[in-house]
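# Quick one: sequence and predicted model below, then my questions.
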Amino acid sequence: MSRSPRDAFREITLDIQGNLIAARQWGNPEGVPVLALHGWLDNCASFDAMAPFLAELNLVAVDLAGHGQSYHRHRDANYTVWTEIEDVLGMADALGWASFSMLAHSRGAVIATIAAATFPERVCRLALIDGLVPPPTTDAEAPETLRKGIEQRARYRARNSKVFESLEVAVAARKNGLFKLSDDAARRLVERGVCRSGEGYRWSNDPQLLASSLAKLNEPQVLAFLDRAIMPIRLALGKDGIQGMIERIRPLAEQHPNIVLREFPGGHHLHMEESAGAIAAWFLPFLKGENPPR
């Protein structure tokens, strides 16, 4: 009996200094190692639609800290890109990967780029979806950024997650959130991203994820990281993705010959919907190191 794509993975747990990262392992355990990083407030089910097309790879899609079924940071800690980089390396070490590639979406793509730039000897290739580097801030904005981050941390630390009376209500809420999703895409994320709460369900994500960063990169810092990400990079952008994303990212990509950019139909979660197979077909030979045509 054939298995559905939802069943064609193994649930695994990665131990990072006593902190547990939940993950799904897809494909061939002997294949090219690829770590998959989802976007903000998503989870590893973000890659359910693409993973069956990438069965030749050893693909491990994780729930980042504070997301899905993974650990929550201490209440005094912060969800910053910097701490995510340490987790990425810890995940690779837990998997026994001295070197690896990454498949990443949105905020996960930003994390992947900065991790690759910081430790380029560990990262072979980047396959990115609707994300590359964070929008730069200005030095003059630093005091207000810090104030906003501190105030939001205090607010969200004490916040209780909303309780939904049923999975269907939670799916409807996710479907009609900041980034519109199909019913199937929303359902995949919700099934992975809620937990029982009394007679209903609540998001399993840490509410502190909603707080903004205490500090952000300025333009020279963003460019410094991008200049150090010297490995081959492929970037898939949604034609109807985040407003202004293509206009912001394309000039940066064109300045770096190691980055190849292609637009695909779809919104910000294009890899979960109609373009999943096409993006996977573009990424697969690249991640396998076959140096296919651009």
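Received, thanks. Numbers count the residues shown, from 1 in each chain.

# rest of the way, CA atoms for contacts and neighbours
Fine.

# now the residue nearest in space to the middle of the chain: how far from A23?
Computing the C-alpha centroid of the chain and ranking residues by Cα atoms, centre = their mean puts H38 first, at 2.2 Å. Separation of H38 from A23 (Cα to Cα, to the nearest Å): 11 Å.

# all helices for the stretch 51-200 of the chain, in order.
Taking DSSP state H, counting those that start in this stretch as the test, the helices found in the stretch 51-200 of the chain are 81-95, 107-118, 142-157, 167-175, 183-193.

# Is it possible to get CSV of those helices that adds mean neighbour count?
Listed next are the helices of the stretch 51-200 of the chain as CSV, based on neighbours: other Cα atoms under 10 Å:
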stretch, mean neighbour count
helix 81-95, 17
helix 107-118, 25
helix 142-157, 16
helix 167-175, 18
helix 183-193, 20
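
# what does stretch 206-220 rub up against?
The contact list for stretch 206-220 (Cα atoms under 8 Å, 6 or more residues apart in numbering) reads 41, 66-67, 72, 78-80, 134, 136-139, 142, 145-150, 152-153, 156-157, 159-161.

# next one: stretch 147-155
Under Cα under 8 Å, 6+ apart, the answer for stretch 147-155 is 208, 210-214.

# another one to put next to it:
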Amino acid sequence: MSEYLSISTPAGSFDALAAGPEDGRPVLLLHGFPEAAMEWEYQVGVLGREGYRAVAPDQRGYSPGVRPENVADYAIEHLVDDVVAMADALGWARFDLVGHDWGGAVAWWTADAHPERLRSVTSVSTPHPGALAEALRSDEEQAMRSQYMRDWRGRDTEKRMLANNAEALRRMYEWKVPRSRVEDYVRRLSEPGALTAALNWYRAGKPAARIGKVSVPALYVWSTEDVAFGSTAALSTENWVTGPYEFQMLEDVTHWVPEEVPEAFTALLLEFLHGR
């Protein structure tokens, strides 16, 4: 059975979904846009039953208790600091970190900045940011795929996404996320200030420093029908990992891996974690 937590940090209190014994091996799971901790409901439950202590927080801007108004407060360094602060609050000296979409980007940056804190890192969909940056320069297709990141920085983005009963927002899930889950996401993001906070992740601008190669054991799961990330960045991610690395490709699966194929993905994750 999953439980709900409030994780108190200097930045504020994060809402979280959790399962598993308190003394179980700790795993932190970071959601993407436009989702919430609930995207990991299946994985948290399975990990908990397997004896892990799995915690999936609503991240900065998604948790009402951590929703600053300034765009600069959503810079990647603050998102990484949140991960460390939550782990500290949970009493975790070392932990496994899993992320999807934006959560995957935060996971990569955390692995670069705090390798001593991580037992392993898993990114779903999102390639290593260094590999993505290279692809954006060299691959016209990836540049086209990533155009949305610039488009969503516009001031009228919230209005467009929420118009006509959030039609544009609903389309993003490509009918691959359970309808009840989509309704929950739309309801959450329709709350005053919530969608602006989520979009501020895109508006915060480039990181202050460059990311390096990751030394902790890494699993990268990429799906062939992902509209956001193409094969160029996916296949070159291995060049940005110096530690043990596993790459898993899911055929005929879209961007929404954890919710579209929860059993298949969770099996890959468990196999990876069991080997560490």
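Here it is on my side, so go on. None of these values were measured; they are calculated from a predicted model.

# Tell me how they score on TM after superposing.
Here the superposed chains carry a TM-score of 0.78, computed using TM-score structural alignment, normalised by the length of structure 2; 255 aligned residues with a Cα RMSD of 3.3 Å.

# ok, back up a step: got any residues that touch both of H38 and A23 of structure 1?
44, 61-63.

# Closest one of those residues to L54 of structure 1?
For these, the closest approach to L54 of structure 1 (Cα to Cα) belongs to A61, at 12.0 Å.

# is it true that that closest one touches D42?
No: the criterion here is Cα atoms under 8 Å, and A61 of structure 1 misses it with D42 at 11.7 Å.

# Mind checking which of these two has more residues around it?
Comparing A61 of structure 1 with D42 by other Cα atoms under 10 Å, the one with more neighbours is A61, at 29 against 24.

# how about that one, what's its partner in structure 2?
Pairing criterion TM-score structural alignment: the partner of A61 of structure 1 within structure 2 is identified as A56.

# Touching, its match and A16? I think so.
Yes: A56 of structure 2 lies in contact with A16 (Cα under 8 Å); the separation is 5.4 Å.

# Which neighbours do the two have in common?
Residues touching both A56 of structure 2 and A16 (Cα under 8 Å, 6+ apart): A37.

# what's the distance between the spatially closest residue to A281 of structure 1 that is not a sequence neighbour and W40 of structure 1?
Spatial nearest neighbour of A281 of structure 1, excluding adjacent residues (Cα to Cα, 6 or more residues apart in numbering): F53 at 7.3 Å. For F53 of structure 1, the distance to W40 of structure 1 (Cα to Cα) stands at 24 Å.

# So which of these two has more stuff around it?
When F53 of structure 1 and W40 are compared on other Cα under 10 Å, the one with more neighbours turns out to be F53, at 19 against 16.

# what about the match of A61 of structure 1, distance to E3 of structure 2?
Computed as Cα to Cα, the A56 of structure 2 to E3 of structure 2 distance reads 11 Å.

# which residues of the stretch 151-276 of structure 2 fall in strands?
For the stretch 151-276 of structure 2, applying DSSP state E, counting those that start in this stretch gives strands covering 218-223, 245-250.

# The ones you listed into JSON lines, with extra columns for distance to R94 of structure 2?
Below are these laid out as JSON lines (distance: least, Cα to Cα, whole Å):
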{"stretch": "strand 218-223", "distance to R94 of structure 2": "15"}
{"stretch": "strand 245-250", "distance to R94 of structure 2": "19"}
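
# Redo those strands as TSV? Include mean neighbour count.
Below are the strands of the stretch 151-276 of structure 2 laid out as TSV (neighbours: other Cα under 10 Å):
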stretch	mean neighbour count
strand 218-223	24
strand 245-250	16
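
# Which of the ones you listed sits closest to D184 of structure 2?
Distance to D184 of structure 2, taken as Cα to Cα, is lowest for strand 218-223 among the strands of the stretch 151-276 of structure 2, at 24.5 Å.

# How far away from the center of its chain is the closest one?
Between the mean C-alpha location of strand 218-223 of structure 2 and the chain-wide mean there is a distance of 12 Å, by Cα atoms, centre = their mean, to the nearest Å.

# go on, stretch 54-74 of structure 1?
Here stretch 54-74 of structure 1 is found 9 Å from its chain centre; the criterion is Cα atoms, centre = their mean.

# can you give me the end-to-end distance of that stretch?
Stretch 54-74 of structure 1 has its terminal residues 35 Å apart, counting by Cα to Cα.

# Can you list the neighbours in contact with it?
Contacts for stretch 54-74 of structure 1 (Cα under 8 Å, 6+ apart): 19-38, 41-45, 47, 51, 79, 84, 192-194, 204-206, 209, 280, 284, 288.

# again with stretch 79-99 of structure 1
Residues contacting stretch 79-99 of structure 1 (Cα under 8 Å, 6+ apart): 14-16, 21, 33, 35, 64-65, 73, 100, 111-112, 114-115, 121-124, 208-209, 213.

# Mark which of those residues are buried, thanks.
For those, a neighbour count by 16 or more other Cα atoms under 10 Å gives the buried set as 14, 16, 21, 33, 35, 64-65, 73, 100, 111-112, 114-115, 122-124, 208-209, 213.
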